[in-house]
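In: below is the structure, and that's it, no one-letter string:
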């Protein structure tokens, strides 16, 4: 249960102001069809994070517990710093330009591509490696993405200016940093890493 709750919380906080949340705002403003956009975000996230979780589980099986502890600890601290860097959406990730995929297809493709190499995807790899709980981590990170992005789709610009993005990023960065330092300090050694 801890893996699920931590994964949900970290990703929900990290996603605020992230480029994929900006993409959710753009898709909502462009298409004005929330249900296929929300379904597209869900499908793209499940597929993307399942791959990331599988990679995290595979890495855990390949690397010694001591090396894994250092990689995860440093990785979480690096993600704390990365979370503090504001995101901008790249034009090629807006999706739908020249594509005839419909709202659902455009959302799936755009969200999947925007999530590649994104901090929430990297967090999914690290969380799956740390917790050894593929299903709980993927379910948690997916729920975290939905918690952050469904309101963006449904409420759009009305809430965009009201979210204290810097504060939320600071909280997410602090959580990543605490997990990183705790991992480096040996927290979880009785779990095998």
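Out: Yes, it's here. This structure is a prediction, so every number in the text was calculated from the model and none was measured.

In: C-alpha only now, for contacts and for neighbours.
Out: Noted.

In: how far away is residue 172 from residue 35?
Out: With the distance defined as CA to CA, to the nearest Å, residue 172 ends up 28 Å from residue 35.

In: sorry, that was for residue 6
Out: Taken as CA to CA, the span from residue 6 to residue 35 is 27 Å.

In: before we move on, back to that, more neighbours: which of residue 172 and residue 35?
Out: Higher neighbour count among residue 172 and residue 35: residue 172, with 25 against 15, using other CA atoms under 10 Å.

In: the structure to be compared is supplied as follows:
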């Protein structure tokens, strides 16, 4: 029970570090009060991940558990590679104020997370969960925590946020869980030296291809994450000077 909550919280927390939805929360923090942003994140994530957990629980009754575990392993590895993808390739979300602060944030997060790796992670975690409600509580807590941390860190250090280190650490966590799941779930006939070498060669090539544009973009350009963090930093310091 507690293990499922902690694992879900940890994986979602790592998945969202430096991701576009964390940037979105930080961007909202430059417009709205922090408690309004975090409450909106909670509502939007709860609704979005609630759908995901319900779907995952439903699939667990339809598919063989062995196949689910193997699919989960490959999905976690896919999430690791997804994490390394440059955020500049993502479309910006609509951050209009049409519904008031809390509902605007909730709507943006609900829509923004549809089909995103965090929603897919929630589905993956819930298919073999004994207590799906604790998976839901863990994933939503992870979303709120990473949003709050992003806003706090941005207000303290601005564009000095270690974006690349965050991405690599997050990807590393997903790779670890993915490889462990595959190792424990795949038939032993598939786990041999030839297949392992091929797997790691393909994985290394994929990581290199995804990291290359990130290293290039660091040369004189400021990323979306650092730009928003710098805005929060300047705003927080303006507020302090007024007091």
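Out: Cool, got the structure. The shown structure was predicted, so the numbers you read here are calculated from the model rather than taken from an experiment.

In: overall similarity of the pair, as a TM-score.
Out: The TM-score (TM-score structural alignment, normalised by the length of the first structure) is 0.86; 185 aligned residues with a CA RMSD of 2.2 Å.

In: what's residue 48 of the first structure in contact with, if anything?
Out: Shown in contact with residue 48 of the first structure (CA atoms under 8 Å, 6 or more residues apart in numbering): 112, 115, 116, 121.

In: next one: residue 148 of the second structure from residue 40 of the second structure, what distance?
Out: 12 Å.

In: in terms of neighbours, single out the busier of those two.
Out: More crowded of residue 148 of the second structure and residue 40, by other CA under 10 Å: residue 40, with 24 against 21.

In: residues of the helix or strand where that one lies that come out buried?
Out: For residue 40 of the second structure, the element it lies in under DSSP states H and E is helix 34-60. For helix 34-60 of the second structure, burial by neighbour count (16 or more other CA atoms under 10 Å) applies to 34, 36-57, 59-60.

In: skipping adjacent residues, who's closest to residue 164 of the second structure in space?
Out: residue 214 (7.9 Å; CA to CA, 6 or more residues apart in numbering).

In: the one you found maps to what in the first structure?
Out: Mapped onto the first structure by TM-score structural alignment, residue 214 of the second structure lines up with nothing.

In: isn't residue 214 of the second structure up against residue 86?
Out: Yes - contact criterion CA atoms under 8 Å: residue 214 of the second structure and residue 86 qualify, at 6.1 Å.

In: tell me the spacing between the residue nearest the centre of the first structure and residue 64 of the first structure.
Out: Nearest to the mean C-alpha position of the first structure, by CA atoms, centre = their mean, lies residue 120 at 2.3 Å. Between residue 120 of the first structure and residue 64 of the first structure the distance is 24 Å, computed by CA to CA.

In: also residue 186 of the first structure?
Out: Separation of residue 186 of the first structure from residue 64 of the first structure (CA to CA): 14 Å.

In: same question, residue 76 of the first structure
Out: 18 Å.

In: neighbour-wise, which of those two wins?
Out: residue 76 (27 against 12).

In: right, and the more buried one touches residue 174 too?
Out: No - Residue 76 of the first structure lies out of contact with residue 174 (CA under 8 Å); the separation is 10.1 Å.

In: so residue 68 of the first structure sits right up against residue 60, yeah?
Out: Yes - Residue 68 of the first structure is in contact with residue 60 according to CA under 8 Å; the separation is 7.0 Å.
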